[in-house]
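Q: sequence unknown, structure follows:
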């Protein structure tokens, strides 16, 4: 082991590395490797697909370019949620045939985006 550590070539490398590159020995080895060489690995194609799953508010934040668009989109989601809840409730209370035009007008009024919905959306995002 001591003989191995005392060898200057181990610590400094071969002598020609300390000379200019012009003085280095020229490579005379044949670098052409035969295609059927058993020690050469064949290239392997690997296909990957990276997906990241975002949930809820994180997905909305990533999609929207600024705070006001995020509030507006969230407010519309709240309006839609309320509409769907009322539609399910109406379906349970009265059959489809019994619904009147007045009821449909009421639903359309609820589908408007109001300041109170925007405020509700802002609170939902903050808390």
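A: Nice, I can see it. Because the structure is predicted, anything quoted here is derived from the model rather than measured. Numbering: from 1, shown residues only.
Q: from here on, contacts and neighbour counts on C-alpha atoms
A: Fine.
Q: which secondary structure elements does the longest helix belonging to the chain contact?
A: Longest helix in the chain, counting residues (DSSP state H): helix 67-93. When contacts are defined as 3 or more Cα pairs under 8 Å, 6 or more residues apart in numbering; DSSP states H and E, helix 67-93 packs onto helix 101-110, helix 115-126.
Q: and here's the other structure:
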């Protein structure tokens, strides 16, 4: 069994990593801040559904099946890469179409709140 001198730094490092937000938390926070509470809840629901898919795959043995079939694993990786390329192109095309709009059609910038108290009572941007 490891000594106490090894357990203390290990516990400190584990605690530090446990307190760090991961990409899922950052995604949910960004959705909530940018689009509101409902969008944040939908993002949280989607993240949890994704976790449950992974848990279900492990529970029924798909993980070991994919591990034993290198061609299947390669196909899944290629499908994932194609999906990421499609997402990137979709985002770029959306950005390009927003850049082509005349200035009159662009959304107006948000007004700044006069005080922190008023920004709590009403949001500085309303759509």
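A: Sure, I can see it. Predicted model only: the values in this text are computed from it and were never measured.
Q: TM-score for this pair?
A: Once superposed, the chains reach a TM-score of 0.24 (TM-score structural alignment, normalised by the length of structure 1), with 43 aligned residues with a Cα RMSD of 3.6 Å.
Q: about what we covered before: tilt between the longest helix of structure 1 and helix 101-110?
A: Orientation of helix 67-93 of structure 1 against helix 101-110 (axes from the mean of the first three to the mean of the last three Cα atoms, to 10 degrees) gives an angle of 160 degrees.
Q: circling back to that earlier point, so which of the helices and strands packed on helix 67-93 of structure 1 is the most packed in?
A: Mean neighbour count (mean count of other Cα atoms under 10 Å) peaks for helix 115-126 among the helices and strands packed on helix 67-93 of structure 1, with a mean of 14.
Q: Now do it: everything it contacts.
A: Contact with helix 115-126 of structure 1 is made by 57, 71, 72, 74, 75, 76, 78, 79, as judged by Cα atoms under 8 Å, 6 or more residues apart in numbering.
Q: distance of the closest residue to the third one other than its chain neighbours from residue 107 of structure 1?
A: This points to residue 72 of structure 1. Spatial nearest neighbour of residue 72 of structure 1, chain neighbours left out: residue 118 (6.4 Å); criterion: Cα to Cα, 6 or more residues apart in numbering. Residue 118 of structure 1 sits at a distance of 19 Å from residue 107 of structure 1 (criterion: Cα to Cα, to the nearest Å).
Q: Now render the helices and strands packed on helix 67-93 of structure 1 as TSV, adding distance to residue 87 of structure 1.
A: Shown next, in TSV, are these (distance: least, Cα to Cα, whole Å):
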stretch	distance to residue 87 of structure 1
helix 101-110	9
helix 115-126	19
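Q: Understood, closing this out.
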